[in-house]
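Student: just coords:
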């Protein structure tokens, strides 16, 4: 049985589609949608009922955690505490101080975490009580913070996922003319390390050769990679790495802030309006729920990071970059944990290579990092890497991880002072005075 916490969320049908496509790999008899919003649950139930051929798992919906969690083998946690209204407030509060207004990176991400950590703490307790043997796969943002918080109660049985790193690896392999799934099959060894939405691809090893330097030297090949279009081939060559696309917010912070400030609305405002339009229409016309969802999804995906791409003159987002593939990552992980498959993936796990050795040097072994792993019925094990991070990258990770850990402490203690320290420690907050105002608003308004 699979339980989806946040089961009324817009992306739930993507998970359902991935499950249908993997019926021969993952035996899921029941999907339980858990949400606090009955209207959204009703809409998603209609969407899934119209989604495709019969023969898939049974779907039921509930607002009761005990009912949803009891008997679960896997729990997908995809919650947005505060909804799109909370996201918009986080964005606008940061922008009012001249800082980056983004839901996962910088002050917006920390504000989001301050109200999310208590909720996922409670969820972890409920999972431990009602489904102690379940695997928890969390999509909840900000992923590094949420996964680390939930580990305090669930340990290694909670794993954070994001589709961005594996999409980067696959696009890099495609640009080299290789099988984009070459990492998963073991044909290519990947050196990728960082935190969620802050990581770098540092090596692509095949038959004893690192192919990344050749890719970085090839302008034509780099033109097919979103991150190169966004940040520029020269900058990638200077780094000797390909950054995760979210690193744009760190490396081009001034340009990102200016572009977002000039936009007529924030991403949160756009999604709030779009989602309310969709849910209202689907509630009024339940027989058209799936068609309405498909149209809304296409628009949503096509506009992802549109402001940033326009600012960087990066052109249109390529078809290979679309699709919100975290649902496929989640199903591959389920197939490994429950179905006996083995998958090489990039996931958010503890920084522990065994024997007290960190996977990412410079960070504590109990910190959550985003690194290549081997997932199987035995669990999730970090893979060794050959190419380390340079000192500048390590220093940034250390600063952001310190801010993340202070944020968890502040959320649990409701301490404005600790939240102030967390925000002041983050590289994208340039003033202690601003950090204090943001901390007071974040904790006062959650």
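Tutor: Cool, got the structure. Just so you know, these numbers come straight off a predicted model, no measurement behind them. Numbering: from 1, shown residues only.

Student: CA only for contacts and neighbour counts going forward, please
Tutor: Noted.

Student: State the distance from residue 334 to residue 324.
Tutor: 17 Å (C-alpha to C-alpha, to the nearest Å).

Student: Which one's more surrounded, those two?
Tutor: residue 334 (27 against 17; other C-alpha atoms under 10 Å).

Student: which ones are touching that one?
Tutor: In this structure, residue 334 makes contact with 26, 74, judged by C-alpha atoms under 8 Å, 6 or more residues apart in numbering.

Student: same thing but at 7 Å, please
Tutor: Not one residue lies near residue 334 by C-alpha atoms under 7 Å, 6 or more residues apart in numbering.

Student: Does it belong to a helix, a strand or coil?
Tutor: Assigned state for residue 334: helix (three-state reduction, DSSP: H, G, I helix; E, B strand; the rest coil).

Student: From residue 431, how far out is it?
Tutor: Residue 334 sits at a distance of 43 Å from residue 431 (criterion: C-alpha to C-alpha).

Student: how about the helices of the stretch 101-250 of the chain, start to end?
Tutor: Assigned by DSSP state H, counting those that start in this stretch, the stretch 101-250 of the chain shows helices spanning 107-130, 143-154, 164-175, 182-185, 212-216, 219-222, 226-231, 233-239, 248-251.

Student: If you count contacts, what does the fifth one end up packed against?
Tutor: In other words, helix 212-216. Under the contact definition 3 or more C-alpha pairs under 7 Å, 6 or more residues apart in numbering; DSSP states H and E, helix 212-216 sits against helix 219-222.

Student: Report the buried residues of the helix it packs on.
Tutor: The neighbour-count check on helix 219-222 (16 or more other C-alpha atoms under 10 Å) flags 221-222 as buried.

Student: putting a second one here so we can go through both:
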């Protein structure tokens, strides 16, 4: 069995290598190939050498290789994991800095920055899907590349390869936190998720069939636990909001339901310490200096500062579940297929699914609860506009995506920021006539 990791030079890679090592008994991988592009060659070599030492220390029988030749790497692949960042952290810095400079939220997967990350990413992954369909048509693409929901929908609707599943660590983080609140084994806790990637809500918290949502909401009111990953600083939620919504928000909801206070906080952080992307570049430099140490043969604890903790638990568990036809329940990004009545069949949602060897089967949720229906349908229409623009490269389509986004919603600022970001990223936007 062969796993190919696209974006193998990423600082996240030791996380997934560790996950594959730990699951070797249930998910016996024979070959792992790390793939990157020319500009990532040095990092690929560093990560490859660390991964090699990790495999040797674990004493598992996995043959590891790394290459810049993607098509060669895909030969006989069973699973293809994607974790790319087109333009690198410098592009992310622009995604964050430019909106903030105009008084709007600058974030890598939400608002104007998230839109441009999708614009840069979707054409690249559609090209990958074409290669996969030609070279290893039976392989599953496991997409961790953000914005995961938008990218996954673009691939499923417009790509040549249909065996695609999107993953995110936010539902995992929320489940772990709920288990901590309830003092339960996380394996016994299941949150019923409803919505879309980075805009998903928890409508129930089930422990042995009993809904413990009210207890978790009470703990959130008292701010006794933080649902947020390392890359998002939470301000907590008001009692009124939580009790009125009667659902669990995810950490990204602060950008929408606490927009003013979050923007104020982000602007202060931007002025005091630079953007999150600039901070991550410092963390990355420290990580890669650590990765270079020839004595290092485990995933370093410092990686958790990077914000991608538990990625391997999601991606590797999903691959193992497909391989073993486990029919366990996981939260993934996949086609709606009737799970949420208010969405089209081919819309991609983030929902609990039964994982089989044929892929995910969404569990029926029914209709969207009234308190979130308008916001979720608006966000889905916005996502569809982003996908349309990523393929068309039409300026008016891009402008509409900006105007439709609730973190922008200003027709004059939309044009100014759109023009600035188009100019800043033009080398990564071949679909646009720039």
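Tutor: Looks like it came in fine. Computed from a predicted structure; not experimentally measured.

Student: Give me the TM-score for these two chains.
Tutor: Superposed pair, TM-score by TM-score structural alignment, normalised by the length of structure 2: 0.88. Supporting alignment: 411 aligned residues with a C-alpha RMSD of 2.3 Å.

Student: that older thread, most tightly surrounded among the helices of the stretch 101-250 of structure 1?
Tutor: helix 143-154 (a mean of 24; mean count of other C-alpha atoms under 10 Å).

Student: What strand or helix carries residue 98 of structure 2?
Tutor: When elements are defined using DSSP states H and E, residue 98 of structure 2 is found to belong to helix 88-101.

Student: Check residue 59 of structure 1 too.
Tutor: strand 58-62.

Student: Over in structure 2, find the residue span that strand aligns onto.
Tutor: Mapping strand 58-62 of structure 1 onto structure 2 (TM-score structural alignment) gives residues 63-67.

Student: What residues sit buried inside that stretch?
Tutor: Under the neighbour-count criterion of 16+ other C-alpha under 10 Å, stretch 63-67 of structure 2 has 64-67 buried.

Student: circling back: in JSON lines: the helices of the stretch 101-250 of structure 1, plus distance to residue 307 of structure 1.
Tutor: Formatted as JSON lines, the helices of the stretch 101-250 of structure 1 follow (distance: least, C-alpha to C-alpha, whole Å):
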{"stretch": "helix 107-130", "distance to residue 307 of structure 1": "17"}
{"stretch": "helix 143-154", "distance to residue 307 of structure 1": "23"}
{"stretch": "helix 164-175", "distance to residue 307 of structure 1": "18"}
{"stretch": "helix 182-185", "distance to residue 307 of structure 1": "31"}
{"stretch": "helix 212-216", "distance to residue 307 of structure 1": "25"}
{"stretch": "helix 219-222", "distance to residue 307 of structure 1": "21"}
{"stretch": "helix 226-231", "distance to residue 307 of structure 1": "11"}
{"stretch": "helix 233-239", "distance to residue 307 of structure 1": "20"}
{"stretch": "helix 248-251", "distance to residue 307 of structure 1": "12"}
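
Student: how about those helices, which one is nearest residue 82 of structure 1?
Tutor: The closest approach between residue 82 of structure 1 and any of the helices of the stretch 101-250 of structure 1, judged by C-alpha to C-alpha, belongs to helix 107-130 at 7.8 Å.

Student: what's the average distance of that closest one to structure 2?
Tutor: On superposition with structure 2, the mean distance recorded for helix 107-130 of structure 1 (mean C-alpha distance after the TM-score superposition for structure 1) is 0.9 Å.

Student: orientation of that helix relative to helix 143-154 in degrees?
Tutor: 20 degrees (axes from the mean of the first three to the mean of the last three C-alpha atoms, to 10 degrees).

Student: Aligned to residue 132 of structure 2, what sits in structure 1?
Tutor: Here residue 132 of structure 2 is matched to residue 127 in structure 1, going by TM-score structural alignment.

Student: Not counting residues beside it along the chain, what's closest to that match?
Tutor: Closest residue to residue 127 of structure 1 apart from its sequence neighbours, by C-alpha to C-alpha, 6 or more residues apart in numbering: residue 69 at 6.6 Å.

Student: So the one you found versus residue 15 of structure 1, what's the distance?
Tutor: According to C-alpha to C-alpha, residue 69 of structure 1 and residue 15 of structure 1 sit 18 Å apart.

Student: what's the answer for residue 160 of structure 1, then?
Tutor: Here residue 160 of structure 1 is placed at a distance of 15 Å from residue 15 of structure 1 (C-alpha to C-alpha).

Student: And these two? Which one has more around it.
Tutor: Remark: of residue 160 of structure 1 and residue 15, residue 160 carries more neighbours, 29 against 19, as counted by other C-alpha under 10 Å.

Student: what does that one align to in structure 2?
Tutor: Match for residue 160 of structure 1 (TM-score structural alignment): residue 166.

Student: if I pick its match, what's in contact with it?
Tutor: Taking C-alpha under 7 Å, 6+ apart, one finds 142-144, 148-149, 152, 332-334 in contact with residue 166 of structure 2.

Student: before we move on, what about residue 384 of structure 1?
Tutor: Taking C-alpha under 7 Å, 6+ apart, we find residue 384 of structure 1 in contact with no residue.

Student: In structure 2, what sits opposite it in the alignment?
Tutor: Here residue 384 of structure 1 is matched to residue 364 in structure 2, going by TM-score structural alignment.
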